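K.L.:
any chance you can model this:
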Amino acid sequence: MTTEYQTQSELIRALQEELADKKRELALQRRAFEQVLQSRSWRLTCRLRWVAKQLRTIKDAVSGLLGKSQPVDSGAMIEAAPISPAAAMPVSDPKKLFTSLSRTSFESFLVSEAVLELPSSPDPEVSIILVLFNRSELTFACLRSIAETYSEKIEVIIVDNASSDETRLLLDRLRGARIIRNRENRNFLLAVNQAAEHARGQYLLLLNNDAQLLPGSLRAALATLRGRPDIGAVGGKIILLDGTLQEAGSIVWRDGSCLGYGRGDTPFAPSYMFRRDVDYCSGAFLLTPRSLWEQLGGFDESFTPAYYEETDYCMRLWQRGYRVVYEPGAAVLHYEFASSQSVTGATGLQSAHQLVFAARHRSALDKREPPGIGRAIHARMRHNGRRVLFLDDQPPHPWLGSGYPRAHAMLRAFLKHGCFVTLYPLFLFDEEWSKVYSDIPRDVEVMIGAGPDKLEPFLRNRGGYYDFIIVSRPHNMERFQPILAAHPEWFDKTRVVYDAEALFAHRQAGRRKVSGNPMSPRELEGALRAEIRLAAGADCVVAVSEQDGAAFKRHGIKNVCIIGHSVAPAPTSSAFEERTGFLFVGAVHEEESPNADSLVWFLTEVFPRIQEKLGAAAPLTIAGVNRSQKIRELAGPSVRITGPLADLTSLYAGARVFIAPTRYAAGIPHKVHEAAARTTGVDRPGTGHRRYRRRFCRTLCRGLLGSRQVGKASRCGPSSHHHRMLAGHVREKGL
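P.N.:
All right, here's what the predicted structure looks like:
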């Protein structure tokens, strides 16, 4: 009877633990959904979503009659087959609408007595080259975009190829541009070379007259090119008038044919938001150093009148050891084929010039991918290093805490060793791209919005693409493991690494202990076995500490390596007299987290006693994500809650004592590492990794570090705050 009762009790406790975990996951998803609805991007794109829906309705109706081309599926990453220019032409309605609006705007300009002022620097950094042949209304829209969005030292050089429409009237009303009027149509290629001879800028920007610069584009392209002598050209995102992609960098296949990567897809899908080296970028927007242009002799006249000239130019850059880079922050809105006499004629020129191009670059093309829908993912970037897929809850912003500083350091280590990295966040949440890449390097692909439901099709369509898959945290391994077991053929050439991050069973045991319901040794062993069982099928397990690594080995996992934290010393220079108060830095994502528990305990049991002794001389600052209502309610006048901050230097420089009152946790607390590196005195009552207790026990009060007793903590807090020699000793030992 007793044995049966114990078994039932253990089952009830296990179910309670599982229920608590599900509640936490539900709270995270609910919070993510609320963030989507409240986000600035959701509100701002309300009308855009409505317009896009109407355009899709029109496009679907017309496509049903004309035949619909298949776009790239950004969610599952199914690349599209090469599309001929004729089939790729968007439906006419967006072009007609844009032409009508541009014509109305241009005619209003002509009727007025206004002039169009273009930027004209006496010492230009960039020379923008425009070649015109009719379509004055589109040229006017292009010139207005330059006048409205520029922020650099530029000059505009215009070559008019004997236009027969109102282009002459437009040019007469321009100020600031350098204008070359040809008596005959020299066509695009020769006119570009002609304009470049007059350029004074350090860089040339080739811009089509049927394209409009979008805000920040030139600045983003310049930021990528400046100070990088190994880059020969930078291109951007080319967006069609219906709001879909024309290309996000382009692919050259082995036979010399080309594919605009992403054609037909949404421009802001994750696959087009990261910087990468590509075969070539469209001449509709192409930034290149003038010195390189002159060394290569500009566009090769073999491709006169047009088509394949920029492809050939970029290929010659690669042959000379220069990179061609796609910059997602640069973008233009493109009409496409505006100056062509007919789509059929343009297609014929492309076919003829493909043969010339293929013959000229045969040896280089032999190393490229053969054309095919399944190879676009492999051909979309030029990269010879290892490819890594990183599965985690969300992008590892260091300010999130909870193991993300370590994940962020691992990410940068991969990049430093020449790896390409795709981050796949398994939590669905809304985060603006500027925030995603605020501290994530721009050459990392971040699959925002894919989530757990799209993981399996994503892995299927990228089977064999990655050399390594890093799965972080137990609940993510639970999602990944069934896919690995069901489809081992997808991972034949891939090594799977389980980054345990920490053994969470220890955290559960600690939480149970402080709540007065401790785990029995049998329960703890069962929880450890269940968690460690997740490593089955992984080629390697990464643990955060020697203690966790030993636990994995003890349970039969042989290939275990240790990756802990690495924090560079960054001592603050403030004198002891210039500092005051206590500091806590850490993320509180939910009420039941270790950080929430530690702060509630400290604010309830310890801090009031410290204030009795020190009064206003002992303020407490709490920095980091804080979603705990209880902590906000407990924070009195002497407690300041800052939320997440980009730079914590001033807080570390102004505090005398850093507190880490952890009562239970798993892994190694990064906050203690960082505080030691900043050389703020660290008081860490409670439990945690024994190595830290050994490090600081001779420097700080033994009672404070080795005990959860309120009395000892409240006695040692004031001494740590007021003892100058102790503070100096802690700073020295911390470094």
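K.L.:
when you work out contacts or count neighbours from here on, use the C-alpha atoms and nothing else.
P.N.:
OK.
K.L.:
buried residues, whichever strand or helix holds residue 93. List them.
P.N.:
In the assignment (DSSP states H and E), residue 93 maps to helix 92-111. If you call a residue buried by 16 or more other Cα atoms under 10 Å, then helix 92-111 has these buried ones: 94, 95, 98, 99, 102, 103, 106, 109.
K.L.:
can I take it that residue 206 is in a strand?
P.N.:
Yes - assigned with DSSP: H, G, I helix; E, B strand; the rest coil, residue 206 falls within a strand.
K.L.:
wait, it sits on residue 281?
P.N.:
No - judged on Cα atoms under 8 Å, residue 206 makes no contact with residue 281 at a distance of 11.1 Å.
K.L.:
the more surrounded of these two?
P.N.:
Between residue 206 and residue 281, counted using other Cα atoms under 10 Å, the more crowded position is residue 281 (30 against 22).
K.L.:
how about that one, what does it touch?
P.N.:
Counting by Cα atoms under 8 Å, 6 or more residues apart in numbering, residue 281 touches 234, 235, 236, 248, 249, 250, 310, 311, 314, 324, 325, 326.
K.L.:
for residue 203, which non-adjacent residue is closest in space?
P.N.:
residue 289 (4.3 Å; Cα to Cα, 6 or more residues apart in numbering).
K.L.:
likewise for residue 561?
P.N.:
For residue 561, the nearest residue in space outside its immediate sequence neighbours is residue 542; the separation is 5.0 Å by Cα to Cα, 6+ apart.
K.L.:
quick one: that neighbour from residue 497, how far?
P.N.:
With distances defined as Cα to Cα, to the nearest Å, the gap from residue 542 to residue 497 amounts to 7 Å.
K.L.:
and this one, so I can compare the two:
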Amino acid sequence: MQPDRAVRRDRPIVSVIIPTVSQATHLSACLAALQGTTDAAVGELDIVVVLNGATAAVRDVARATPGIRLVDSAVNRGFAGGCRLGMRASTAPLVVFLNDDVVVTPGWLAPLLETVASIPQAAAVGVRVLDVSGVVQEIGSVIWSDGSTRPLGRGQPSASSAWRWRRRVDYCSACALLVRRAAWDEVGGFDEGYHPAYYEDVDFGLALAAAGHEVWVDPRSTVVHAESASSSLPFKQFLFERQRARLVARWGAALTSCLAPPRRPEEIDAVCRAAVDRLAGPGPRVLLLDDRVPRHGLGSGFDRMADALLDLAASGARVRCLPTQAPGEYVPPLAAAGVSVVTADSAAQLQEHLAASDVVIASRPNNAALLMAAREQLAPEARPVLIYDAEALYHRRLERQAALSDPALGLLLRAQAAEWLDRERLIAGCSDAVVCVSHDEAAFFRHHGAGAVHVVTPWLRQPSLTDATLRGRADIGFVAGWMAGAGSPNADALEWFAGEVLPRVARVLPWIRLRVTGTLPEPLRRLEGPRLRVEGFVNDLAGFYRQLRVAVAPIRFGAGVKLKTVEALQYGVPVVATGVGAEGLDEDVAAAITVHDDPEPFAEALVRLLTDAGAWRAQRTAIEQVMATHRPAAGAWPAVLATVLTERERADVHHAL
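P.N.:
Alright, predicted model coming up:
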């Protein structure tokens, strides 16, 4: 080994080691991407390029690249040997091994650093690897008992949510792998016996496990890999078989704890899931059925369910989400928490998911009905616990809408309300537990036979009080979701407010403006104008609320606690709401809200808060007093889960439809 060039690095956090032989074009793209994605939290990367018996073209590319260090070996020492040379030339406590045919993407490093910082036992962390066409090559891999391997997610399109959650795995490809130096030193690093390439990362994963360490994959980090750019397919297949034999000779005893490879193609998914599950820990297996994958900013109750999933995952539960009305969606905060997204294209697949669960949470009555029908097809001993998440009473929402509608539509809505009432009564009797957002709705479920009913007020995790100052606050805000379309409670609320309330406010305050989040359904876009501004999707809600003088919740029909009301209070913004917009909250919380159902007093309350600094500060003080005693209960859903499982152990009761 001959040091070729030195570049000063003052205590680097991360070194990137790139062995290279003959792919000059790939190396150039690799280095350009690395230097173009510097992470501010890490600073400048310590990039070490190992000229591993490299060609003249490769040497020219490396020497023309500023800001890197070169290590020169006259002979090709193989991938493991090249990595070991680079390791000896670096000093950072964290090292990323990178193939020269890999291109990193923006933001690739931060998730890996977060994972090693939050999971002490994670000695190595891999990434999501795509090929040059955008198809998944690997999101972590499985080792089978015969020493063969299976890359998870292989062949999936880039947008797929399959296997796209942070988790422990048997090993990850060393084409892009972050490693703790201390763990590397402890197990001796990559074994040069796997010369020239392949299986050194498999061997390394087994060595780490034998020493009590773990390998994780974080799919929030993505790289693009020109797979096998440095070797032909026949030679690669020859090496795979030779290196697998070496692995089995060394790790035969350890491989007995791995699962046997699937024998038929139709078994692959199930056996891969089982292989991953064996590493997932002992926490209860929780499956959520909801219309779509919950995430913050969607509205329609999905914010509170996203919080619930994060809390359950943090408590050690193994959480999966099955969307029933929309395709599976990748949500980075859920993926980081280890929440997986699964699909069921048939009743049989849904039953498989149920049988692989200890607890199933059904949110919304349509999903509860789907779940109960599938659950009844399982043997009693195989049925999971059923928790119904009553984010609102749907029959009550329809009854209220009927009261505001013309006679013909009202008659139809009342008939639908009666059907939903029957469904919700059935759910009450068939669920092992029900979670409600208010005591009022909890009373309904108790009355109709629900055994265990829990009330979890939907205080959200993310919001916190904005500055208690009037400077920069001028507007009225309506934070709403529009997925339910032009016939939704939010649409009716905006129509009523824009037609009945806003003109009354504007007569006194001609400069006033209502700012509405989201994208309005087509029939409502006629409302846009100088006094009604549509913001689109707002990424920074805290910044948005910081500009509001008042928030409104002019809901005239609906049920449950309105998250827009709760959220505005948590951000410290005074709220004017209808009775429906403020319902379901504890008395002391409701006292911090101005409530009017008629447009004239509603408008007068807004004018007072918009012009009277004393009135605004008095309501802000009332909100602060409420927030001092009402905070998000991070352990609320885990406590419900623990209680339900304890009750299940005491009495194994299965409800029949």
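K.L.:
got a TM-score for the pair?
P.N.:
Comparing the chains after superposition, counting by TM-score structural alignment, normalised by the length of the second structure, produces a TM-score of 0.79; 593 aligned residues with a Cα RMSD of 3.6 Å.
K.L.:
coming back round to it: adding distance to residue 491 of the first structure, write the buried residues of helix 92-111 of the first structure out as a markdown table.
P.N.:
Supplementary listing: those in a markdown table, determined by distance: Cα to Cα, whole Å:
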| residue | distance to residue 491 of the first structure |
| --- | --- |
| 94 | 44 |
| 95 | 45 |
| 98 | 48 |
| 99 | 50 |
| 102 | 52 |
| 103 | 55 |
| 106 | 57 |
| 109 | 61 |
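K.L.:
which of these lies closest to residue 672 of the first structure?
P.N.:
Compare each of these with residue 672 of the first structure using Cα to Cα and the shortest gap goes to residue 94, at 57.4 Å.
K.L.:
check contacts around that closest one.
P.N.:
Applying Cα under 8 Å, 6+ apart to residue 94 of the first structure gives the contacts 241, 242.
K.L.:
counterpart of it in the second structure?
P.N.:
For residue 94 of the first structure, the aligned position in the second structure is a gap, per TM-score structural alignment.
K.L.:
against residue 52 of the first structure, how distant is residue 94 of the first structure?
P.N.:
Shown here: residue 94 of the first structure relative to residue 52 of the first structure, a distance of 11 Å by Cα to Cα.
K.L.:
go on, residue 232 of the first structure?
P.N.:
Counting by Cα to Cα, the separation of residue 232 of the first structure from residue 52 of the first structure is 36 Å.
K.L.:
looking at these two, which one has more neighbours?
P.N.:
Neighbours around residue 232 of the first structure and residue 52, counted as other Cα under 10 Å, are more numerous at residue 232. The numbers are 25 against 14.
K.L.:
what do we get in the second structure for that one?
P.N.:
Checking TM-score structural alignment: residue 232 of the first structure goes with residue 123.
K.L.:
tell me the contacts of its match?
P.N.:
Contacts were defined as Cα under 8 Å, 6+ apart; by that measure residue 123 of the second structure touches 116, 179, 180, 183, 208, 213, 214, 215.
K.L.:
one more time with 6 Å, if that's ok
P.N.:
Residues near residue 123 of the second structure by Cα atoms under 6 Å, 6 or more residues apart in numbering: 179, 180, 183, 213, 214.
K.L.:
that one sits in which helix or strand?
P.N.:
For residue 123 of the second structure, the host element (DSSP H and E) is strand 122-130.
K.L.:
what does residue 551 of the second structure give?
P.N.:
For residue 551 of the second structure, the host element (DSSP H and E) is strand 548-553.
K.L.:
residue 621 of the first structure too?
P.N.:
Secondary structure assignment for residue 621 of the first structure, by DSSP H and E: strand 620-623.
K.L.:
average offset of the very next helix or strand once past that strand relative to the second structure?
P.N.:
Secondary structure here is assigned by DSSP H and E; on that basis, the next helix or strand after strand 620-623 of the first structure toward the C-terminus is helix 629-634. On superposition with the second structure, the mean distance recorded for helix 629-634 of the first structure (mean Cα distance after the TM-score superposition for the first structure) is 3.6 Å.
K.L.:
just give me the neighbour total for residue 169 of the second structure.
P.N.:
Residues near residue 169 of the second structure, counting by other Cα under 10 Å, number 25.
K.L.:
which parts of the helix or strand residue 27 of the first structure falls within are buried?
P.N.:
When elements are assigned from DSSP H and E, residue 27 of the first structure belongs to helix 2-38. Neighbour-count burial for helix 2-38 of the first structure, counted by 16+ other Cα under 10 Å, picks out 10, 13, 24, 28, 32, 36.
K.L.:
ok, the fifth one to residue 473 of the first structure distance?
P.N.:
Residue 32 of the first structure sits 19 Å away from residue 473 of the first structure, taking Cα to Cα as the criterion.
K.L.:
now do the fourth one
P.N.:
Computed with Cα to Cα, the distance linking residue 28 of the first structure and residue 473 of the first structure is 16 Å.
K.L.:
if I pick the residue positioned nearest the centre of the first structure, what's in contact with it?
P.N.:
Compute the mean C-alpha point of the first structure, and by Cα atoms, centre = their mean the closest residue is residue 437, 4.3 Å away. Neighbouring residues of residue 437 of the first structure by Cα under 6 Å, 6+ apart: there are none.
K.L.:
residue 479 of the second structure matches what in the first structure?
P.N.:
Taking TM-score structural alignment, the alignment pairs residue 479 of the second structure with residue 585 from the first structure.
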